[in-house]
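1. A predicted structure for the sequence below; I have some questions about it.
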Amino acid sequence: MIAKQGCTEVNSFSKHWPHLFPQHGPGKKHNRLIKLEAWQREIVEAHPGRFVRGLMHSDGYRGTNRVRRHFNGSDHWYEYPRYLFVNESQDILELCEEALDLLDVAWRRSEPNTVSVARREAVERLDEFVGPKY
């Protein structure tokens, strides 16, 4: 692997990982239960911003939504920033929604597998926690 400045690669192999992270297991994650253990829930509730940051950096997107509306005989365009979090696991989507609620960030399901944050105040609030992907 090519080393990147400011990055450190860490590897660990142990038969005990499943005890520490019971959500990890064989098969597709959207086909198995993803539930936080009590000790994990405590951490997420204490640091929901960090949890959402990790979710957004793994399966999320922050971009600009461009919308075209036709009225008065012509096309009008407007755009706004938004976050999307896409995952096939309903359990993971619900964990994301719970953490957004803890941060008081307005969200909605724009698709069955997508959590959208698009209100100006909500995007600004989420920007405080997520930051750019590298």
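-> Done, it's in.
2. Please count neighbours and contacts with C-alpha atoms only from this point.
-> OK.
3. What residues sit buried inside stretch 27-40?
-> The neighbour-count check on stretch 27-40 (16 or more other C-alpha atoms under 10 Å) flags 29, 34, 36 as buried.
4. mind putting the residues you listed in CSV, distance to residue 118 and secondary structure included?
-> Converted to CSV, the buried residues of stretch 27-40 look like this (distance: C-alpha to C-alpha, whole Å; DSSP: H, G, I helix; E, B strand; the rest coil):
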residue, distance to residue 118, secondary structure
29, 27, helix
34, 26, coil
36, 27, coil
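5. List the contacts of residue 96.
-> Shown in contact with residue 96 (C-alpha atoms under 8 Å, 6 or more residues apart in numbering): 52, 55.
6. now do 7 Å
-> Contacts of residue 96 were listed using C-alpha atoms under 7 Å, 6 or more residues apart in numbering, and they are residue 52.
7. Assign it to helix, strand or coil.
-> helix (DSSP: H, G, I helix; E, B strand; the rest coil).
8. just to revisit the earlier point, quick one: which of the buried residues of stretch 27-40 is nearest to residue 131?
-> residue 36 (24.6 Å; C-alpha to C-alpha).
9. ok, then the element right after the helix or strand that contains residue 50?
-> Of the helices and strands defined by DSSP states H and E, residue 50 is found in helix 48-59. Using DSSP H and E, the helix or strand that follows helix 48-59 in sequence is strand 60-71.
10. how about that following strand: buried residues?
-> By 16+ other C-alpha under 10 Å, the buried positions in strand 60-71 come out as 60-62.
11. can you check stretch 101-110 too?
-> Buried, per 16+ other C-alpha under 10 Å, within stretch 101-110: 103, 105-107.
12. With stretch 49-58 instead?
-> Neighbour-count burial for stretch 49-58, with 16+ other C-alpha under 10 Å as criterion, is recorded at 49, 51-53, 55-57.
13. gap between it and the chain center?
-> 5 Å (C-alpha atoms, centre = their mean, to the nearest Å).
14. Looking at the buried residues of stretch 27-40, which one is closest to residue 114?
-> Scanning the buried residues of stretch 27-40 for proximity to residue 114, where the rule is C-alpha to C-alpha, the winner is residue 29, at 15.9 Å.
15. Quick check: that closest one vs residue 90, distance?
-> In this structure, residue 29 and residue 90 are 10 Å apart, going by C-alpha to C-alpha, to the nearest Å.
16. Included below, for side-by-side comparison, is a second structure:
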Amino acid sequence: MRYDLDTRNRALTLLRDGVSNAEVSRRLGIPSGTVAWWLHRDRARNGGLPGAHRSTCHTCHGDPLDRTAYGYLLGLYLGDGHIFQSGKHRVPNLTIACCEDWPGLIDAAEDAVRRVFPHNSPCRVRRVGCTYVKVYSKHLDCHFPQHGPGKKHTRHIQLAPWQREIVDEHPWELIRGLVHSDGCRITNWTTRRGKRYEYPRYFFTNVSDDIRRIYTDALDRVGIAWKETRRGSTPYNISVARRESVQVMDVHVGPKF
């Protein structure tokens, strides 16, 4: 049997005032199953179901954003992250691929995801040689407007004004995230007059010109000397090798662990 809107609203008013399902059913002459269904739908629309919540979004809802954690997560996303929506999931997911040789990196990635998406539950998915740190959210495009079809190096990557503000505030977090995803700290060596000399060096490798420029702009902001190296005629690596710059990088970035 269909009930008019006025009857449904009267029932919901009573239910919201704390009247029991059975009492509403008796007063209005409506089956208790119908009353229970109206209550369920009302709670679902208003986020009142157990465990129900809306996703955090600083753009759509004005929610606070952990800007420090976001700077690091942005670096991870630009390096080894992607946003994907499979056929069996209605909600897209952010996936950060982390090498299993660096368990500390996996922990740091999950911590950043939890801080940026405090109402969503990240998970880890094991793959051969790596672990995916994943989180599902309807607002991933809001957090990462760089998302689009195809690989990142095939499309233009530009930071939104609000992202640039965060990078200006927390350049080291972005640098650390980029190095932890697509970079490394290695020990080079050379020989002079028959003696072997070793020195540390940071490399960042990414085939996207835009992402490399985002990285070097951040290095310039914090006063780090860098050079671009090439693979043949193609720009490929950003190298930080000067002793003073490496020492500063060691303080703020350090090797993966």
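-> The structure has been received and is ready for your questions. Since we're looking at a predicted model, the values are computed, not measured.
17. And the strands in the stretch 101-250 of the second structure, which stretches?
-> Using DSSP state E, counting those that start in this stretch, the strands of the stretch 101-250 of the second structure run over 123-127, 130-136, 183-192, 195-205, 227-231, 234-240.
18. how about these in JSON lines, adding distance to residue 7 of the second structure?
-> Shown next, in JSON lines, are the strands of the stretch 101-250 of the second structure (distance: least, C-alpha to C-alpha, whole Å):
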{"stretch": "strand 123-127", "distance to residue 7 of the second structure": "44"}
{"stretch": "strand 130-136", "distance to residue 7 of the second structure": "38"}
{"stretch": "strand 183-192", "distance to residue 7 of the second structure": "64"}
{"stretch": "strand 195-205", "distance to residue 7 of the second structure": "65"}
{"stretch": "strand 227-231", "distance to residue 7 of the second structure": "72"}
{"stretch": "strand 234-240", "distance to residue 7 of the second structure": "68"}
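19. what's the closest of these to residue 10 of the second structure?
-> Between residue 10 of the second structure and the strands of the stretch 101-250 of the second structure, the tightest spacing by C-alpha to C-alpha is seen for strand 130-136, at 37.4 Å.
20. if I look at residue 25 of the first structure, how far off is residue 19 of the first structure?
-> For residue 25 of the first structure, the distance to residue 19 of the first structure equals 11 Å [C-alpha to C-alpha].
21. The two: who's more crowded?
-> Set residue 25 of the first structure next to residue 19 and count neighbours by other C-alpha atoms under 10 Å: residue 25 wins out with 13 against 9.
22. so who does that one touch?
-> Neighbours of residue 25 of the first structure in contact, by C-alpha under 7 Å, 6+ apart: none.
23. Quick one: map it onto the second structure.
-> Aligned counterpart of residue 25 of the first structure in the second structure: residue 148 (TM-score structural alignment).
24. residues in the first structure aligned with stretch 162-174 of the second structure?
-> Counting by TM-score structural alignment, stretch 162-174 of the second structure sits on residues 39-51 of the first structure.
25. How about stretch 215-223 of the second structure?
-> Counting by TM-score structural alignment, stretch 215-223 of the second structure corresponds to residues 96-104.
26. picking that back up, I'd like a version of the buried residues of strand 60-71 of the first structure in JSON lines, one that adds distance to residue 6 of the first structure as further columns.
-> What follows is those, written out as JSON lines (distance: C-alpha to C-alpha, whole Å):
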{"residue": "60", "distance to residue 6 of the first structure": "23"}
{"residue": "61", "distance to residue 6 of the first structure": "23"}
{"residue": "62", "distance to residue 6 of the first structure": "23"}
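27. Mind picking the one among these that's closest to residue 68 of the first structure?
-> Closest to residue 68 of the first structure, out of all of the buried residues of strand 60-71 of the first structure and judged by C-alpha to C-alpha, is residue 62, at 19.5 Å.
28. pretty sure the closest one contacts residue 85?
-> No: the pair residue 62 of the first structure / residue 85 is not scored as a contact, 8.9 Å apart, by C-alpha atoms under 7 Å.
29. what do those two both touch?
-> Common contact partners of residue 62 of the first structure and residue 85 (C-alpha under 7 Å, 6+ apart): none.
30. which residue in the second structure lines up with residue 80 of the first structure?
-> Per TM-score structural alignment, residue 80 of the first structure is aligned with residue 199.
31. Tell me the spacing between residue 156 of the second structure and residue 168 of the second structure.
-> Distance of residue 156 of the second structure to residue 168 of the second structure, given as C-alpha to C-alpha: 21 Å.
32. Could you do residue 111 of the second structure as well?
-> 22 Å.
33. Same question for residue 195 of the second structure.
-> 43 Å.
34. Of the two, which one has the most company?
-> Neighbours were counted for residue 195 of the second structure and for residue 168 using other C-alpha under 10 Å; residue 168 has more, 16 against 7.
35. So what touches the match of stretch 162-174 of the second structure?
-> 99, 102-103, 129.
36. Please repeat the previous calculation with a cut-off of 6 Å.
-> With contacts defined as C-alpha atoms under 6 Å, 6 or more residues apart in numbering, stretch 39-51 of the first structure is touched by 99, 129.
37. hmm, back to that, now do the contacts for the match of residue 80 of the first structure.
-> Per C-alpha under 6 Å, 6+ apart, neighbours of residue 199 of the second structure: 187-188.
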